[in-house]
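> coords please:
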Amino acid sequence: MEIAMQNKIVENLKSFAIALVLALIIRTFLVQSFHIPSGSMIPTLLVGDFILVDKITYHLREPDRGDVVVFHFPLNEDVYYIKRIIGVPGDKVQVIDGKVYINGKPCKYEPGGTYSYTEKGSSYKGRLFYEFLPRKEGGEKKHLILKTGGRGDNTQVFVIPKDKYLMMGDNRNNSYDSRYWGFVDRSKIVGIARIIFFSWDGEKHLPRFNRIFKLIN
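This is a model prediction of the structure:
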């Protein structure tokens, strides 16, 4: 009986060790989960969203305009940020009156309605726009952005060096991004955000069931 019990404990420990190694491999090389703590990516991502980040895709292709990515924040690499890629190596990017210009050409915009939200006790209301970012291999990436004011609406021309990327939040007037602290190195990009696997509304203290398993555009 004692030997059988010892064998069972050993087998359980082996199973636990294998599961732990597999979890570490998955987290290191395949996917990683993150929690969204701020509203800088509203309306695409909300505070309380839990997302999965694909770490494989960028071994097969380079990051492109329009991708939503997680990266190590350049001013403190222990902190992860999530933003949308606006400019890739070789691009010249400028924001004029709230519109993005890439290599001298303005991106296309279409009205998308109104939007309001509350974050940390403050209320915000603004207008939604569909923004069309040109992809490197042709075509466009269509996604929503939110405009709530004029902060960051006019910038210098950013000339993006080799292996660097320019990031901006979809909540354009409430995002601390490349307009303020510069570029992100290719090696610091963790991966591309793919899916929301859970979402918690901190204001209502309830799950947002309509966001669970929602793909990230």
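> can we go C-alpha only for contacts and neighbour counts from here?
Fine.
> Tally up the residues packed near Val95, please.
For Val95, the neighbour count with other Cα atoms under 10 Å is 18.
> Sorry, slip of the keys, the one I care about is Asp54.
Neighbour number of Asp54 under other Cα under 10 Å is 21.
> biggest helix in this protein, by residue count?
If you go by DSSP state H, the chain has its longest helix at helix 2-25.
> Tell me the helix or strand right after that one.
Note on helix 2-25: by DSSP states H and E, the next helix or strand toward the C-terminus is strand 31-35.
> So Asp177 sits against Met167, correct?
Yes. Between Asp177 and Met167 there is a contact under Cα atoms under 8 Å: 6.1 Å.
> tell me, what's touching those two both at once?
The contact sets of Asp177 and Met167 overlap at Lys83 (Cα atoms under 8 Å, 6 or more residues apart in numbering).
> ok, the two, which is more surrounded?
Met167 (27 against 22).
> who's in contact with the more buried one?
Met167 is in contact with 83-87, 177-179, 183-184, counting by Cα under 8 Å, 6+ apart.
> Just the element for the spatially most central residue of the chain, please.
Taking Cα atoms, centre = their mean, the centroid of the chain lies closest to Ile82, which sits 3.5 Å from it. In the assignment (DSSP H and E), Ile82 maps to strand 80-87.
> buried sites along that strand?
81-87 (16 or more other Cα atoms under 10 Å).
> which helices and strands sit right next to it?
strand 68-72, strand 164-168 (3 or more Cα pairs under 8 Å, 6 or more residues apart in numbering; DSSP states H and E).
> what's the angle from the last one to strand 80-87?
Angular relation of strand 164-168 and strand 80-87 on a 0 to 180 degree scale: 100 degrees, by axes from the mean of the first three to the mean of the last three Cα atoms, to 10 degrees.
> residues contacting the nearest residue to Gly202 once chain neighbours are set aside?
Counting by Cα to Cα, 6 or more residues apart in numbering, Gly48 is the residue found nearest to Gly202 once chain neighbours are left out, at 6.8 Å. By Cα under 8 Å, 6+ apart, the contact list for Gly48 reads 35-37, 199-202.
> Could you also give me the structure for this next sequence, so I can compare it with the first?
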Amino acid sequence: MANQLSKEERRQRREQRRKDQNKQAKSWLREWADALLFAFVAALIIRTFFFEAYRIPTPSMEKTLMTGDFLIVSKMSYGPRTPMVIGIPFTNIYMPGFVLPWVRLPGLGEVERNDIVVFNYPIDLAPVAAKTNYVKRSVGVPGDTLRIDDNQLFVNGDRAQSFPGIQKTYEVQVRNRVRLSAAKVKAAGGTLYRSQQPGRYRINMNDQVAETIRQWPEVTNVELFVLPDGFNEYDRRRFSFSSGFVNHHHLPTTVVPFKGQTVTLTPENYHVYENIITRYEGNNVGRNGDQFTINGEQTNQYTIQQDYYFMMGDNRDNSEDSRFWGFVPQTHVVGKAGMIYFSWDAERWLPRFDRLLNFIHD
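This is a model prediction of the structure:
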């Protein structure tokens, strides 16, 4: 019959349908691939120049930031850095021994005193951007004069501003044959550690909790715990601002280095500036008694090439910070902690719903 299709025509139509189906599938896959590529590039640009996620791994900022908090860090606040290394995006894998020329782009402002800042851990042995991320409070900005007396921080001669999240260790004495309840202390907002002396406890807490516990009938005395000046709590190989060992409850008067500052190097103060001159600003230094040679030139004068910051954790007696390893160079600043977008309580295996989407206030 004339209207009947021949076998060849039917075959050609089936072949055409298969081609059309394959074409539609390829078009669908191409659309998805384009969308995924666009999302990947957009996420990479956002992470590099605008915002980055960060997780709090340690209690050094409690109670301001809790272990298990997930932060959004604003790189725009202080200016994003162009890429420094070549590596696999969204991982810590990078090409060793190869560092890109980089610059810091203009930001919304400078690091201000008491900002909560994410930065690269200065004394890591890696390219700057590949170093571990730390988060602390910038208690000292370039040019500030700091000192710590009996575990109290002073900035430019005045006692440093206090914040509700700042915790310190207090010694609490109770009446004879009375035991202090750890659950009661925890409910008040502190963490109890039993002291070796009977009737005396050490509690990590903020000033407000200390005042509350001071009113308890079983408590006879509450005072700030202070290490004796000169107490060698840590080994002598660690960084020190004073006499070769760390005592984080005492710090002699120290000026936070700033760009353009000229310092006179002596055997007594070289430990303060050694990392700055050699590690962060790339100079070769030799010493012969009280004489210094910098890049082959004999001189005891050095001019600082960039700004530096003094960082401290809000959990003051449970934080390794600038009191232990020195200043943070401006090149190592990543961004400002902006918002807690999620928080996980590992003890209860539950989210901390009251912390979700909380903006971080200095």
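> Kindly provide the TM-score of these chains.
After superposition, the two chains reach a TM-score (TM-score structural alignment, normalised by the length of the first structure) of 0.83; 196 aligned residues with a Cα RMSD of 2.3 Å.
> for the helices and strands packed on strand 80-87 of the first structure, which one sits closest to Lys147 of the first structure?
strand 164-168 (12.9 Å; Cα to Cα).
> mean per-residue distance, that closest one to the second structure?
Superposing on the second structure and averaging over aligned pairs (mean Cα distance after the TM-score superposition for the first structure), strand 164-168 of the first structure comes out at 0.2 Å.
> Now check Arg65 of the first structure against the second structure: what is it aligned to?
Mapped onto the second structure by TM-score structural alignment, Arg65 of the first structure lines up with Arg113.
> now do Arg186 of the first structure
Aligned partner of Arg186 of the first structure by TM-score structural alignment: Gln330.
> residue ranges of the helices in the stretch 151-300 of the second structure, please?
182-188, 207-214, 270-274 (DSSP state H, counting those that start in this stretch).
> any residues touching the longest strand along the second structure, and which ones?
Secondary structure of the second structure read by DSSP state E shows that its longest strand is strand 333-345. Identification of contacts with strand 333-345 of the second structure by Cα under 8 Å, 6+ apart yields 66-81, 115-120, 350-353, 355-360.
> Run the chain-centre distance for it.
Centroid displacement of strand 333-345 of the second structure relative to its chain, using Cα atoms, centre = their mean, to the nearest Å, is 10 Å.
> what angle do it and strand 308-312 make?
20 degrees.
> after strand 333-345 of the second structure comes which helix or strand?
Next along from strand 333-345 of the second structure, by DSSP H and E: strand 350-351.
> Tell me the first helix or strand C-terminal of that following strand.
Following strand 350-351 of the second structure in sequence order, the next helix or strand is strand 358-359 (DSSP H and E).
> So which bit of the first structure is that next one matched to?
Strand 358-359 of the second structure covers residues 214-215 of the first structure once aligned (TM-score structural alignment).
> which residues touch the matching stretch?
194-197.
> Of these, which is the nearest to Met1 of the first structure?
Met1 of the first structure lies nearest to Phe197 out of these, by Cα to Cα, at 44.4 Å.
> Now do the alignment partner in the second structure of the closest one against Glu31 of the second structure, distance only.
For Phe197 of the first structure, the aligned position in the second structure is Tyr341, judged by TM-score structural alignment. Spatial separation of Tyr341 of the second structure from Glu31 of the second structure under the definition Cα to Cα, to the nearest Å is 31 Å.
> Those two: who's more crowded?
Between Tyr341 of the second structure and Glu31, counted using other Cα under 10 Å, Tyr341 has the larger neighbour count: 15 against 12.
> Who are the contact partners of the residue lying farthest from the centre of the first structure?
The centre of the first structure is farthest from one residue, Met1, which by Cα atoms, centre = their mean lies 54.4 Å away. Met1 of the first structure sits next to no residue when contact means Cα under 8 Å, 6+ apart.
> For it, give its distance to Ile9 of the first structure.
From Met1 of the first structure to Ile9 of the first structure the distance is 12 Å (Cα to Cα).
> Contacts made by stretch 88-103 of the first structure with the rest, please.
Outside stretch 88-103 of the first structure, the residues that reach it (Cα under 8 Å, 6+ apart) are 63-65, 87, 104, 106-107, 150, 152-166.
> Now with 7 Å, please.
64-65, 87, 106-107, 153-166 (Cα atoms under 7 Å, 6 or more residues apart in numbering).
> what does stretch 183-195 of the second structure give?
182, 201-205, 209.
> could those residues go into TSV alongside distance to Tyr193 of the second structure and neighbour count?
Converted to TSV, the contacts of stretch 183-195 of the second structure look like this (distance: Cα to Cα, whole Å; neighbours: other Cα atoms under 10 Å):
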residue	distance to Tyr193 of the second structure	neighbour count
Ala182	8	15
Tyr201	6	20
Arg202	5	21
Ile203	6	26
Asn204	8	25
Met205	11	26
Val209	15	17
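> and of these, the nearest to Gln298 of the second structure?
Asn204 (49.2 Å).
> how close does the residue mapped onto that closest one from the first structure get to Tyr115 of the first structure?
Structural alignment (TM-score structural alignment) places Asn204 of the second structure against Gly126 in the first structure. Look at Gly126 of the first structure and Tyr115 of the first structure: by Cα to Cα, they are 5 Å apart.
> quick revisit: assess the claim that the match of Arg65 of the first structure and Gly140 are in contact.
Yes. Contact criterion Cα atoms under 7 Å: Arg113 of the second structure and Gly140 qualify, at 5.9 Å.
> now do the same end-to-end measure for stretch 344-359 of the second structure.
16 Å.
> Any idea how far that stretch is from the middle of the chain?
Distance of stretch 344-359 of the second structure from the chain centroid (Cα atoms, centre = their mean) equals 20 Å.
> Buried residues of it, list them for me.
Buried residues in stretch 344-359 of the second structure (16+ other Cα under 10 Å): 344, 352, 355-356.
> same check, this time on stretch 102-109 of the first structure
Buried residues in stretch 102-109 of the first structure (16+ other Cα under 10 Å): 102, 106, 108-109.
> and which of the residues you listed is nearest Leu22 of the first structure?
Looking across those and measuring by Cα to Cα, the closest to Leu22 of the first structure is Ile102, at 42.3 Å.
> Could you report the distance from the alignment partner in the second structure of that closest one to Thr253 of the second structure?
Matched to the second structure by TM-score structural alignment, Ile102 of the first structure sits across from Val155. From Val155 of the second structure across to Thr253 of the second structure, the span is 10 Å (Cα to Cα).
> do the same with Gln16 of the second structure
85 Å.
> One more: Val334 of the second structure?
28 Å.
> Neighbour count for the two, which is higher?
Taking neighbours as other Cα under 10 Å, Val334 of the second structure and Thr253 compare with Val334 leading, 26 against 17.
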